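Enquirer: requesting a structural model of the entry that follows:
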Amino acid sequence: MQQIITCTGYGFTGSSAATNIIEEFENVKSLDAGFECTFLHEPDGIRDLETALREGHRLKVDMAVKRFLRLVNILNSQIEFKKYFNGNFEKHSIDYIDSICTAQWMGNWHRGSDTVKYSKEDLLYYNLAKQVFLNEYSYKNYSLYEPDTWHPTYQMRNKTFYAFFDDSFYDKTQGYINNLFCEVSVHTDAKRVLVDQFFPAYNISEYLKYAPQTKIVIVDRDPRDLYVLNKSSWGEPYIPTDDVNTFINWYKGIRFSQKIEVENKDVLLLRFEDLIFNYENSLLKLKTFLELKDEEHIKKGFYFNPEKSVKNAYKFKNYPQWEDDIVKIEEELAEYCYDFPEGLDKGIKIDKSKPVEKYIQDSYELQGRKELSEEYKNRVYKLLFGMTSFGSVCESFNHRKTLKTKLKGFIKSFMFFPFFLIEFPYMIFSYYNLKK
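Expert: Purely as a prediction, here's the structure:
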């Protein structure tokens, strides 16, 4: 199995910059920078499964296993998971569950079907079978005395699981990951595999128990830039920038273990700003940490160019309207604020355009009112067009910059057009029917 390298961060903190630099080295196979392989740490992943197994609660274990298998099923349908794991991601995951489970049977409990989708036909025949059971059983008297009038009932049955944590859990989990990356080795004979977001940026010592050979690069970013860029350009709702005090508490909170993580020999913490303003020194740290050689850096500057990326740093100076918030961030998060080099204030351009935050707030208010403004009532057909699959692809051409993405857009538009002939009239009908 190849050595796994992963770049991670705290959400828009610049880990892709480190990914791009490492991709420039020979003998490092990158599994596509757009492919975030997060099944270890995302909700319902391996870490959540381990937590349930450690407690051993029979119902929580069943739910955790089912949620993990549901996550696996969702990920298995994604193109990247099919490609890199040769369509065998779900198979290896099921084999893994079989290896850790003490018992499996057809059963149920009051929330045992939460993760199961039943068809109308399934529900029809379940209810028919329930009536047959009641007809046959007919509330017969059995030898047990039940003072609260309890009696047997017919319930929908599905695969039910039980497992508990023991010393073999980590070995079996490592074997599972090894099997998955044996599938990856079919695509490459490189000594190192670069997997984006394979680990989170916290509790890394726990995740290393699943994949001990992993090297983790954490990239962090100046909170002032993160704050203004989300308000002005990104509008990501998982970054709380509506209120500066909430942002400060959140930013500091999710870095609760950063000082511990950097003491780990398998972890390298880099500043996004250092990758730009102190590029050669940051590059040396990366090469030393990952044992990469100068002669392997065959595409230096091809994927990451600090001279171009400088446009993405020191952005908080472009937005004087949030100056008071920046001062508060500097006071509360001083240890995370980067010491930028002198001379950057020259040529600063004030961004006077309407921030994306405002567009989002306006749209959110519309959603709450459940009523279009007069301006958009006259453009309702354009909005409904954009809601169709064909319409969304047509509108996406504004963001397709490369020939490859444009060709993908044309292919999708041809695929979706036949459905549009049905979808668009249905959208119009639904809208006016709701208006009534």
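
Enquirer: C-alpha only now, for contacts and for neighbours.
Expert: OK.

Enquirer: quick one: residues contacting the closest residue to Asn88 other than its chain neighbours.
Expert: Spatial nearest neighbour of Asn88, chain neighbours left out: Lys82 (7.2 Å); criterion: CA to CA, 6 or more residues apart in numbering. Residues near Lys82 by CA atoms under 8 Å, 6 or more residues apart in numbering: 76, 88-89.

Enquirer: thought Val267 was touching Ile218?
Expert: Yes: Val267 is in contact with Ile218 according to CA atoms under 8 Å; the separation is 7.2 Å.

Enquirer: doesn't Phe161 fall inside a helix?
Expert: No: using DSSP: H, G, I helix; E, B strand; the rest coil, the assignment for Phe161 is strand, not a helix.

Enquirer: who are the contact partners of it?
Expert: So Phe161 contacts 61-62, 65, 101-105 (CA under 8 Å, 6+ apart).

Enquirer: buried among these? Need that as a selection in ChimeraX.
Expert: Listed next is the ChimeraX selection for buried residues among those, using 16 or more other CA atoms under 10 Å:
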select :61,62,65,101
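
Enquirer: now do the helices in the stretch 101-250 of the chain.
Expert: Using DSSP state H, counting those that start in this stretch, the helices of the stretch 101-250 of the chain run over residues 120-137, 169-184, 204-207, 223-229, 244-253.

Enquirer: what about those, which gets the closest to Phe340?
Expert: Among these, helix 223-229 comes nearest to Phe340, with 11.7 Å by CA to CA.

Enquirer: another for comparison:
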Amino acid sequence: MGKKMKTLTVCSYYGTGSSAVTDFFCEFDNVNSYSYMELRFAHDPDGLSELEYNLVQNFNRHNSGHALKRYKKFVDYFSSHFLTKRYESIFKGRWKELSYNYIEKLTDFSFPGMWDFDGYDNGPWWEFWHKLPNRILKVLKGGTVDCEAGLWSKEITYASHPSEEKFLRVTKEYTDSLFECLNNERKDFLMLDQIVPSSNIEHHMRYFNNLKVFVVDRDPRDLYLICKYVYNSRIAPKDPDLFCQWYEYARSTRKEENWDPAKICFIQFEDLIYKYDESAEKLMAFAGLKNEHHINPKTCFNPAVSIKNTRLWIQHPEYKGEADYIAQKLPEYLYHFDGE
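Expert: Modelled structure (predicted):
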């Protein structure tokens, strides 16, 4: 690939405006930016983080192999089909191939076998209907039929217990190969959405080479009003008091983690709008980009457009009571607009 590609990503707390950052980097001629799909395979349930936990940190003869199965199931689910385009289309048709190779590299050996959680994954009705014919035969033939043979004859048990060093090495090779599929234009930078979470960030950064992270947050008043009245969201609570609890809950680890400023950059969504020039310089300096490559400024992220999504309680006075309540409950998270 010549010069080593650098990877950038954003993470947020849901609805906090991280797409403003990915859109900003779409305006550079040396950045390949994927802003239209979140790539969460490192930190979602059954993703890379849980795989590491079960294979390395909490090795168990049952759990470890089962975790590989769960990741394979994750891979299959996030592949594409005729109704939904997911990772297979994003990774140029190589998501499943590269992921299966990754699972194989982590597998020490495998054999025909099963245990109880293989049935648990498929649900009780699946087990009932698969066992029913064998149980009928067992009654008819006087208890001589193996009731498990038909049900589990094709089930495979995996064994895996890599060292931390091996797991991280193989995982970085895997993520490098995936990202090379995304950057077929061989640009200097690759911009991705949500490949690490907004909590325990540096732990998840261990799965990637040459990664820098932007953490984006926004004023809780606007977030509440957008979630309730624009998104009609079921992710964030619509009750003001519960929303305040949820808002603090989602950010609680930020007070505990000691971020490396060379790897992780915090950015306030409102600063991108009200302090655009200063924020643009901050983003470029942290990423290592030069202004000469910013060939299409304000074409993908235009602060004059995004400003309409701020201070919604001013635009809609009927929301002011809820906004004031949130301001009283979450004073440390408020953005201080001019004139307030």
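
Enquirer: on that earlier part again, out of Val267 and Ile218 of structure 1, which sits in the busier spot?
Expert: Ile218 (27 against 20; other CA atoms under 10 Å).

Enquirer: wait, isn't the more buried one in contact with Leu269?
Expert: Yes: in this structure, Ile218 of structure 1 is within contact of Leu269 by CA under 8 Å, at 4.7 Å.

Enquirer: quick one: contacts for the residue of structure 2 most remote from its centre?
Expert: Relative to the centre of structure 2, the most outlying C-alpha is that of Gly142, 53.2 Å out, by CA atoms, centre = their mean. By CA under 8 Å, 6+ apart, the contact set of Gly142 of structure 2 is empty.

Enquirer: please identify the buried residues of stretch 328-342 of structure 1?
Expert: So for stretch 328-342 of structure 1, counting by 16+ other CA under 10 Å, buried means 329-330, 333, 336-338.

Enquirer: against structure 2, where does it fall?
Expert: Mapping stretch 328-342 of structure 1 onto structure 2 (TM-score structural alignment) gives residues 325-339.

Enquirer: can you tell me what Phe301 of structure 2 aligns to in structure 1?
Expert: With TM-score structural alignment as the criterion, Phe301 of structure 2 matches Phe304.

Enquirer: can you classify its match by secondary structure?
Expert: Assignment for Phe304 of structure 1 (three-state DSSP): coil.

Enquirer: residues near the closest residue to Lys4 of structure 2 other than its chain neighbours, how many?
Expert: Residue nearest to Lys4 of structure 2 in three dimensions, not counting chain neighbours: Asp188, with 7.3 Å by CA to CA, 6+ apart. By the criterion of other CA under 10 Å, Asp188 of structure 2 has 18 neighbours.

Enquirer: what sits against Asp188 of structure 2?
Expert: 3-6, 30-31.

Enquirer: so what touches the match of stretch 328-342 of structure 1?
Expert: Contacts of stretch 325-339 of structure 2 (CA under 8 Å, 6+ apart): 218-221, 240-241, 244, 270.

Enquirer: can you tell me which of the contacts of Lys82 of structure 1 are in helices?
Expert: 76, 89 (DSSP state H).

Enquirer: among the contacts of Lys82 of structure 1, who's most crowded?
Expert: Phe89 (23 neighbours).

Enquirer: just give the nearest non-adjacent residue to the equivalent of that one over in structure 2, would you?
Expert: Aligned by TM-score structural alignment, Phe89 of structure 1 pairs with Trp95 of structure 2. Residue nearest to Trp95 of structure 2 in three dimensions, not counting chain neighbours: Glu88, with 4.9 Å by CA to CA, 6+ apart.

Enquirer: just give me the neighbour total for the aligned residue in structure 1 for Gly47 of structure 2.
Expert: Under the alignment by TM-score structural alignment, Gly47 of structure 2 pairs with Gly45 in structure 1. Residues near Gly45 of structure 1, counting by other CA under 10 Å, number 20.

Enquirer: for Gly45 of structure 1, what are its contacts?
Expert: 39, 68, 71.

Enquirer: ok, so of the contacts of stretch 325-339 of structure 2, who is nearest Thr157 of structure 2?
Expert: Nearest member of the contacts of stretch 325-339 of structure 2 to Thr157 of structure 2, counting by CA to CA, is Cys244, at 45.3 Å.

Enquirer: fine by me, thanks again.
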